[in-house]
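Undergrad: all I have is the shape, not the residue letters:
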């Protein structure tokens, strides 16, 4: 059953289904011509030469699969149009497949393995944009992995990506001690470890930020309060601390400053790795605290590590796109960049009366030079995977077309998953996984962060699944035996079961949200066009 669900999430080889070149129903042909496009030739794969006939037939099978997918999608579009967002998103996959049909003709031919006279496989670079082929020569730069899971050097992992995973045991234990998500960090890391994903990642320890680095965003007064609380605990709590938002949501507890500087340091470390070209994807699952303001803690967030990470990326990249998938509006990040056109903030979140933080209307678009460079997608209770991803894809691809980001930061809050105590959306791990996979195909530096997620087992499932997508590694559906195995009952499977909360997101409502979002992006496009002329 899990394999069927994964195929629905794009049918990718190794991640969404092994050797699926003849059964692919979605996604880029270039990424799904297994076993060709991801073969690393060495002595263990010389046998590929003996299967040349099978591989030759695969060319015809790929094209046949694309034609079949096109036919199926056209029929699906007719049947399910009312279940999607009308003409805006119902048939988005048809456009992708039409393009990929022509791409596959070039890609399959140039990726075809050829046996030399000595019986050793040879391979020419594919040259097709987006193809994740790894040649024999490229294998030499794949990082060696030691017994602890760390790498001896940086280089492309299978699928053409190098993935940095910011982690240390000290950092994990520090995050586990925080009162709002106790034990979550260790639970996430242990599941990633249990699935054997660490050997596909470059593990980089985080660095703590200095006071001066924190002050690049936060006010001096606020940092003084955090330092005092870190030193004196509750004895240092006063009216000033209360004004800074340190109370019920953000308890003034000892160690808070060390925790905040460590989380922010981990996100900045990840950003630094991207800037230095050490990786194409960087992950800090213990970051993503998007509510903290310049001079105030908010919503469990003491320091806005996301803002500090984006400021670091801005030292190299002119245009940075921030995407927020958390159940809650990414208000702190939006506020920080609402007056600049250099950072585009895009948030998909629940928006209803009385729901924290109470911001994130589609009418909130920034101001000054940043007007129309903030975009909010307000959603209602009960949204489902297909609706969420369809809307995401339609909007985010238009943002890409208009804004042309040089780097992307994606906050993958998991509190919208079914089963979370927030009890709002009906999402599973597949919706967030498909969103991240679509961003990976852009081939721009990508920083992945955590965020909300208060049903720890489902959060660990989701972020482990996304880690496997980034590492181009398919996972078994059964949870491996490890320290937290019993927490994943009664199914003991990787899949998050979809919820049954009443869906208030009617096709008409989603169509209206999409129409307004695209209207805002038209204004963004006009501003950028005018700036180029000027």
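TA: Thanks, I have the structure now. None of these values were measured; they are calculated from a predicted model.

Undergrad: from now on I want contacts and neighbour counts done on CA atoms only, so please keep to that.
TA: Will do.

Undergrad: which SS state does residue 203 fall under?
TA: Secondary structure assignment for residue 203 (DSSP: H, G, I helix; E, B strand; the rest coil): strand.

Undergrad: burial count for it?
TA: 22 (other Cα atoms under 10 Å).

Undergrad: what do you get for the one 5 residues further on?
TA: Burial measure for residue 208: 21 neighbouring residues, criterion other Cα under 10 Å.

Undergrad: below is an additional structure, to be compared with the one above:
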């Protein structure tokens, strides 16, 4: 095996400052020419990291800023198309969410006197400790949802093979209410947009928590297959995602759940994931894949109960990428910000076929957040969590899930006779400005063409010897 400095997690020798200054931050994968080489786009609006749920709340949007700093610090932006997406419009949010709920999100403020008068409404919309009212709540939701929708549009029009939005992946939000730190379900909105163009969508969720909001939204259709790997004991939030939740009606057997116990480790998780996903993809034959990469399934997460390291989590993303199917990749949970940013930076490198130096860049902003090791791959195995997923349990789990796949009867087909409108996602103001510009251009073209035509006629009718410029 060829040596690579990118594999040096623990170096015996310390480099001097001059060597560190000129050491490359990444190298292209050694099998780069033989591998799938997708066009990758990165969708990020920096304003999404400016919001704050509350001092004691585990959700920290500034983890997205740390992720972006790592991506830029490693110069991964050189391998992607970069987009600053607009916010989702009210009409786009209403494609899934109810009108009264969106009106509530856009009007409520954290002012204490106002909240008292809204007591009944807050209870109706499930506002509480998990989903508090904070300043800019509606703006925050529209920004991360807008980024996911922008990513789907780039997939639909062929500009991207893989589109990344780490600010998205908020999979718990329901049609009428927020849930589990999630206010707007950008994944459901994205899948609805993808269904306008793609016949079948596969949704994969490797968050610690069950992707209940997405499963619920597509529980009765065979055009979306949802597959979630998560912790389940009947009590752990959201207390859904058991094996018997398989879909109803036309969607029967198109909801797949893989409920795991505490402490699952790298080897067990990867083996189970690959043994299920390969036959599932071959059977369902998705046109596009949406993968939610919640980082709370890592070891040492503030709310986590799994024992995964960053490379193991990334291997699940890399495996799905290897099928060469268009992908929307989104974030999700993750409550230890420094490890969340490490993970999503690493998975960005996998999606772009780049191998990163395990030592973080010396000039990285906020580098002190990653001390004492300053490594992209710290040991995240928690000693206090034993793996309660023995081989027999995992084998029975795999057999049960694969048995469910037998009832899919091949990839479902659907009629796609009419090209859906508005695939570019222009707002009404954008369209009006665009048409005005076209009218102005058309008028100018006609004037210029008419002037040129008259000049040509004058040249043709000129008498011999006359000079016409």
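TA: Sure, I can see it. Keep in mind that what you see is a predicted model, and the values were worked out from it rather than measured.

Undergrad: what's the matching range in structure 1 for the longest helix along structure 2?
TA: The helix spanning the most residues in structure 2, taking DSSP state H as the definition, is helix 428-461. Using TM-score structural alignment, helix 428-461 of structure 2 corresponds to no residues of structure 1.

Undergrad: so what corresponds to residue 438 of structure 1 in structure 2?
TA: Under the alignment (TM-score structural alignment), residue 438 of structure 1 pairs with residue 319 of structure 2.

Undergrad: contact partners of stretch 222-242 of structure 2?
TA: Residues outside stretch 222-242 of structure 2 that contact it (Cα atoms under 8 Å, 6 or more residues apart in numbering) are 180, 195, 199-212, 214-215, 218, 250-252, 254-262, 284, 305, 412, 414.

Undergrad: and stretch 239-259 of structure 1, which stretch of structure 2?
TA: Against structure 2, stretch 239-259 of structure 1 falls on residues 120-140 (TM-score structural alignment).

Undergrad: what about that stretch, start to end distance?
TA: End-to-end distance for stretch 120-140 of structure 2: 24 Å, by Cα to Cα, to the nearest Å.

Undergrad: buried sites along it?
TA: By neighbour count with 16 or more other Cα atoms under 10 Å, stretch 120-140 of structure 2 contains the buried residues 122, 125, 127, 130-140.

Undergrad: kindly list the longest strand within structure 1.
TA: Criterion DSSP state E: the longest strand present in structure 1 is strand 343-350.

Undergrad: show me where the stretch 1-150 of structure 2 has its helices.
TA: 17-22, 63-73, 90-93, 99-107, 112-117, 119-124, 137-156 (DSSP state H, counting those that start in this stretch).

Undergrad: got it, and the stretch 301-450 of structure 2?
TA: Using DSSP H, counting those that start in this stretch, helices in the stretch 301-450 of structure 2 cover 310-321, 337-351, 391-405, 428-461.

Undergrad: contacting residues around the third one?
TA: Around helix 391-405 of structure 2, the neighbours that count as contacts under Cα under 8 Å, 6+ apart are 243, 253, 256, 257, 258, 268, 272, 275, 276, 279, 280, 283.

Undergrad: how close does residue 305 of structure 1 sit to residue 497 of structure 1?
TA: 31 Å.

Undergrad: mind checking which of these two has more residues around it?
TA: Ranked by neighbour count (other Cα under 10 Å), residue 305 of structure 1 and residue 497 place residue 305 first, with 29 against 16.

Undergrad: if anything else comes up later, I'll come back, but that's it for now.
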